[in-house]
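>>> Below are the sequence and a predicted model; questions follow.
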Amino acid sequence: MADHYEVLGVSREATPEEIKKAYRRLARQLHPDVNPSADAAEQFKLVTHAYEVLSDQEKRQRYDLGGDEGVFGGAAGFGGFSDIFETFFGGGAGGGRAGRPRSRRERGQDALVRVTLELGDVVFGTHRDLEVDTAVLCETCNGSCCQPGTGPERCDICGGAGFLQRQVRSLLGNVVTQQPCGACQGYGTTIPHPCPTCHGQGRVRSRRTVSVDIPAGVESGLRLQLPGSGEVGPAGGPNGDLYIEVQVEPHPVFSRDGDDLVATLEVAMTDAILGTTTTIEALDGPVDLELRPGVQSGEVLTVRERGITGLRTSRRGDLRVAVHVVTPTRLDGRQRALVEELARRTKAPRPRLAEFQQGLFSKLRDRFRHG
């Protein structure tokens, strides 16, 4: 039994690249079109089988440990010279091949960019120019992967098929196995002169600007999809998609309930008693509010269509303002006397538990939830 390393003329410590080069050199010398002798055909089989074992890391390890990867089945194990000729150099009496080479052009990966918005940006939507670090088409080779003026060449190991076949004998008879060609990685072609800019990838890393209109009504965690704006694929393949993940920063005054904006209005006790008008600054401009005399804590003032524009509708939500009556904690003598006089005149009842009121409970619940 011939030693695979001796057949290829390499040492047992040879690297995969050295093994590949040795096989390519011997295959050219023993190619049936170059050397039609019977000895060359037999030697070609030995060289091919040795390369199949040593180019596969797992098989090579088993062979080095004395495993059965070193058993060579002879001409019958490979189905005869015509099968060898067809498998590695095309043509022959065996008919066509199964499968086809891989394409170097593949779809690019999707990309994800996170953008932070203020709550005010969500009311009507906003525009952003985003810097994206991603793969773009190589301008030197325009995705061909080759140095300008050169092109891919058909692999002379698999004859452009992109795969290698062999037949092995088993208890069930002859079994045909197929694996990608190690010389061309299944592409059927090699690139002798890779592009110096992209190193044969057809794409390079670069920063580019992507303009995106973010619609109104988006929420934190929502992802917007921009088809075809992601990474360009290997060898100039189609772009993947770009996803924009939105994060809305909390606002110190307003919070969100669906498409409604919610805020809390602190009202002095005297204004609550007498009633007043005030102007607040909403996210899209000033809003006038009128407080009736005797307004109570927990009451909600609703301003129609001053909330957020819906994501899937042009209608705006409402602005809901919960009233919080502020009771003074420090009074001077004059102020305390006036309050005591008010208490005597109004003859207010002593504090007591009130009957349950569904409407009041809901207002208070919303007040503490959104306040």
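That came through, no problem. Numbers count the residues shown, from 1 in each chain.
>>> When you work out contacts or count neighbours from here on, use the C-alpha atoms and nothing else.
Will do.
>>> wait, doesn't Ala41 sit right on Gln29?
No - if you go by Cα atoms under 8 Å, Ala41 and Gln29 don't touch, sitting 10.6 Å apart.
>>> Give me the distance from stretch 318-333 to the chain's centre.
Relative to its chain's centre, stretch 318-333 lies at 50 Å (Cα atoms, centre = their mean, to the nearest Å).
>>> Then stretch 203-222?
Computed by Cα atoms, centre = their mean, the chain-centroid distance of stretch 203-222 equals 13 Å.
>>> Which residues does it contact?
121-138, 143, 197-198, 229, 232-236, 245-248, 259, 308-311 (Cα atoms under 8 Å, 6 or more residues apart in numbering).
>>> Pull out the buried positions in that stretch.
Arg203, Val204, Ile214, Pro215, Ala216, Gly217, Val218, Glu219 (16 or more other Cα atoms under 10 Å).
>>> just stretch 240-258 next, same as before
With burial defined by 16+ other Cα under 10 Å, the residues of stretch 240-258 counted as buried are 240-248, 254-257.
>>> same question, stretch 364-371
Leu364, Asp366, Arg367, His370, Gly371.
>>> The first one contacts Val300, doesn't it?
No - counting by Cα under 8 Å, no contact exists between Leu364 and Val300, whose distance comes to 9.2 Å.
>>> For the buried residues of stretch 240-258, which two are the farthest from each other?
Maximum pairwise distance among the buried residues of stretch 240-258 (Cα to Cα): 37.8 Å, between Gly240 and Phe254.
>>> what ranges do the helices span in the stretch 201-350 of the chain?
Along the stretch 201-350 of the chain, counting by DSSP state H, counting those that start in this stretch, helices occupy 269-274, 333-346.
>>> so which of those helices comes closest to Gln178?
helix 269-274 (86.0 Å).
>>> Any chance you could list what contacts the closest one?
With Cα under 8 Å, 6+ apart, helix 269-274 has contacts from Leu291, Arg292, Pro293, Gly294, Val295, Gln296, Val325, Val326, Thr327, Pro328.
>>> In addition, the following structure is provided for comparison:
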Amino acid sequence: MKEDYYEVLGVSKNASTAEIKKAYRKKALQYHPDKNPGDANAEAMFKKSAEAYEVLSNPDKKARYDQFGHAAFEGGNGFGGGGMNMDDIFSQFGDIFGGAFGGGGGFGGFGGFGGGQRRVKGSNLRIRVKLTLEEVANGVEKKVKVRRKVQASGVTYKTCGTCNGRGQVTKVQNTILGRMQTAATCSSCGGSGQILDQRPNDADAQGLKVQEETVSINIPAGVEEGMQLKVPSKGNEAPGNGVPGDLLVAIETQDHPALKREGDNLHYDLYISVPEAVLGTSKEIDAVGGKVRIKLEAGIQSGKILRLRGKGITSLNGYGSGDLLVHVNVWTPKELNKEQKTFFERMMGQENFEPRPEKSDKSFFEKVKDMFS
């Protein structure tokens, strides 16, 4: 089980952005690979700290983590946050150390973390996927067509003469820890260690071409509007021996004509006539799994809320499903014919038609309180 991100950095859930940044800076210095050569525990803590900071320093990711925990980044290839590689980690250092460690550089040559040549990552692609309420409730696999850059057939590369294939140039700087060697990305090859040698006619200046590809996206049940999924390695490819970028999928949801979502619960407004309320009846209503029939007892009151357990949205964190709340509304006719009007005039003052709320009948405010509890 993953450790709590707040515990990893040693901060409280109410910590400010500055406190989170300061805590990560301290952890990064403490567990940096060059200060702990060959220490597997230090390496693990270095990565954990970076992953925790990557989530907690982002207001949107932090909000999802506070609500769903690690489950917010699981399923459907995750929502971003887990599985950071060392290039992702060291890319944070320009922000944390004010550029003292270079753009993607670090101490010495990153110790045992692949010093020298960096694998350049291709750019990410972003798309939007619109889901129905049924797809949100049950999860779905979507196949989408994506136009992404891939390495063209026949392209060849040669070793960069500026960095001799390392992808980085080194220099010595005075830092807060003393005199240290730092590395900066080679400006000639962009960090790949290679430059274009031969290029076919259909390739761009980096040896890439645009190609349409069908990508399968597994979307877990319980996602919400605005969430973002990550499909690894389905973004644009990088030149040479780089790694592909990711495909970022923004979730949009369609409104349902009858059902309204609130968290994992669904709400349905059911309108019935006065005779149906007096005599009782059964009604067929919409639910995410299809139609369901419910029974209304005789004398049911307007404002009554019927709870159908487990008929709501499957929880994203795997803790069961929400409920379907049916709000009963007794519809009062605005116009009556002579016979109907005479009937109700005779009923006025009759004992059975006098309001007699029972102690078990909850007030409007009590119903609202129960609904949100």
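On my side now, so go ahead. Given the structure is predicted, the values throughout are model-derived calculations rather than measurements.
>>> TM-score for these two?
For this chain pair, the superposition-based TM-score is 0.57 by TM-score structural alignment, normalised by the length of the first structure; 252 aligned residues with a Cα RMSD of 4.0 Å.
>>> Give me the aligned partner of Thr276 of the first structure over in the second structure.
Aligned by TM-score structural alignment, Thr276 of the first structure pairs with Thr281 of the second structure.
>>> count of neighbours near the closest residue to its match other than its chain neighbours?
Once flanking residues are discounted, Thr281 of the second structure sits nearest to Leu296: 5.2 Å by Cα to Cα, 6 or more residues apart in numbering. Neighbourhood size, Leu296 of the second structure [other Cα atoms under 10 Å]: 19.
>>> so who does Leu296 of the second structure touch?
Contacts of Leu296 of the second structure (Cα under 8 Å, 6+ apart): Ala277, Gly280, Thr281, Ser282, Lys283.
>>> same question, Gly280 of the second structure
Lys295, Leu296, Glu297, Ala298, Gly299, Ile300.
>>> List the contacts of the residue mapped onto Glu118 of the first structure from the second structure.
By TM-score structural alignment, Glu118 of the first structure lines up with Thr132 in the second structure. Thr132 of the second structure is in contact with Thr253, Gln254, Asp255, His256, counting by Cα under 8 Å, 6+ apart.
>>> Closest to Asp87 of the second structure out of the residues you listed?
Distance to Asp87 of the second structure across these (Cα to Cα) is lowest for Thr253, with 34.1 Å.
>>> Can you give me the neighbour number for the residue lying closest to that closest one once chain neighbours are set aside?
Nearest non-adjacent residue to Thr253 of the second structure, counting by Cα to Cα, 6+ apart: Leu131, 4.8 Å away. When neighbours are defined as other Cα under 10 Å, Leu131 of the second structure has 21 of them.
>>> how far away is Val218 of the first structure from Val210 of the first structure?
19 Å (Cα to Cα, to the nearest Å).
>>> Next: Thr279 of the first structure.
With Cα to Cα as the criterion, Thr279 of the first structure and Val210 of the first structure are 40 Å apart.
>>> Ala27 of the first structure too?
50 Å.
>>> likewise Phe81 of the first structure?
58 Å.
>>> before we move on, what about Val253 of the first structure?
On the measure of Cα to Cα, Val253 of the first structure and Val210 of the first structure end up 32 Å apart.
>>> now the first structure: which of the contacts of Thr132 of the second structure match?
Retained in the first structure (both residues aligned by TM-score structural alignment, their matches' Cα atoms under 8 Å) from the contacts of Thr132 of the second structure: Thr253, Gln254, Asp255, His256.
>>> Export these to CSV and append columns for distance to Asn41 of the second structure.
Listed next are these as CSV, based on distance: Cα to Cα, whole Å:
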residue, distance to Asn41 of the second structure
Thr253, 43
Gln254, 47
Asp255, 49
His256, 50
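>>> and which of those residues is nearest Lys26 of the second structure?
So of those, ranked by how close each gets to Lys26 of the second structure (Cα to Cα), first place is Thr253, at 41.1 Å.
>>> What does that closest one correspond to in the first structure?
Under the alignment defined by TM-score structural alignment, Thr253 of the second structure is paired with Val248 of the first structure.
>>> quick one: contacts for its match?
Thr116, Leu117, Glu118, Leu119, Glu219, Ser220.
>>> rewinding a little: closest one to Lys45 of the first structure out of the buried residues of stretch 240-258 of the first structure, please.
Of these, the one sitting nearest to Lys45 of the first structure (Cα to Cα) turns out to be Gly240, at 43.7 Å.
>>> I'd assumed Gly228 was in contact with that closest one.
Yes - contact criterion Cα under 8 Å: Gly240 of the first structure and Gly228 qualify, at 5.3 Å.
>>> who are the neighbours in contact with Arg148 of the second structure?
Leu125, Val210, Gln211, Glu212, Glu213, Lys234, Gly235, Asn236, Glu237.
>>> Identify the residue spatially nearest to Gly217 of the first structure, adjacent ones excluded.
Here the residue nearest Gly217 of the first structure, using Cα to Cα, 6+ apart, is Leu311, at 4.3 Å.
>>> Can you get me a residue count around the corresponding residue of the second structure for the one you found?
The equivalent of Leu311 of the first structure in the second structure is Leu316 (alignment by TM-score structural alignment). Burial of Leu316 of the second structure, expressed as a neighbour count using other Cα under 10 Å, amounts to 22.
>>> For Leu316 of the second structure, give its distance to Tyr271 of the second structure.
31 Å.
>>> Thought Val246 was touching Leu117 of the first structure, still the case?
Yes - using Cα under 8 Å, Leu117 of the first structure makes contact with Val246 at a distance of 7.2 Å.
>>> returning to that earlier point: among the contacts of stretch 203-222 of the first structure, which ones are buried?
Taking 16+ other Cα under 10 Å as the criterion, what is buried in those is 121-125, 130, 132, 134-138, 143, 197-198, 229, 232-236, 245-248, 259, 308-311.
>>> returning to that earlier point: okay but the residue nearest to Thr253 of the second structure is in contact with His256, surely?
No - look at Leu131 of the second structure against His256 with Cα under 8 Å: they stay out of range, at 10.6 Å.
>>> picking up where we left off before, which of the buried residues of stretch 364-371 of the first structure sits closest to Arg352 of the first structure?
Lowest distance from Arg352 of the first structure to these (Cα to Cα) belongs to Leu364, with 17.9 Å.
>>> which position in the second structure aligns with Gln57 of the first structure?
Checking TM-score structural alignment: Gln57 of the first structure goes with nothing.
>>> now the match of Glu118 of the first structure: how far from Lys48 of the second structure?
Counting by Cα to Cα, the gap from Thr132 of the second structure to Lys48 of the second structure is 36 Å.
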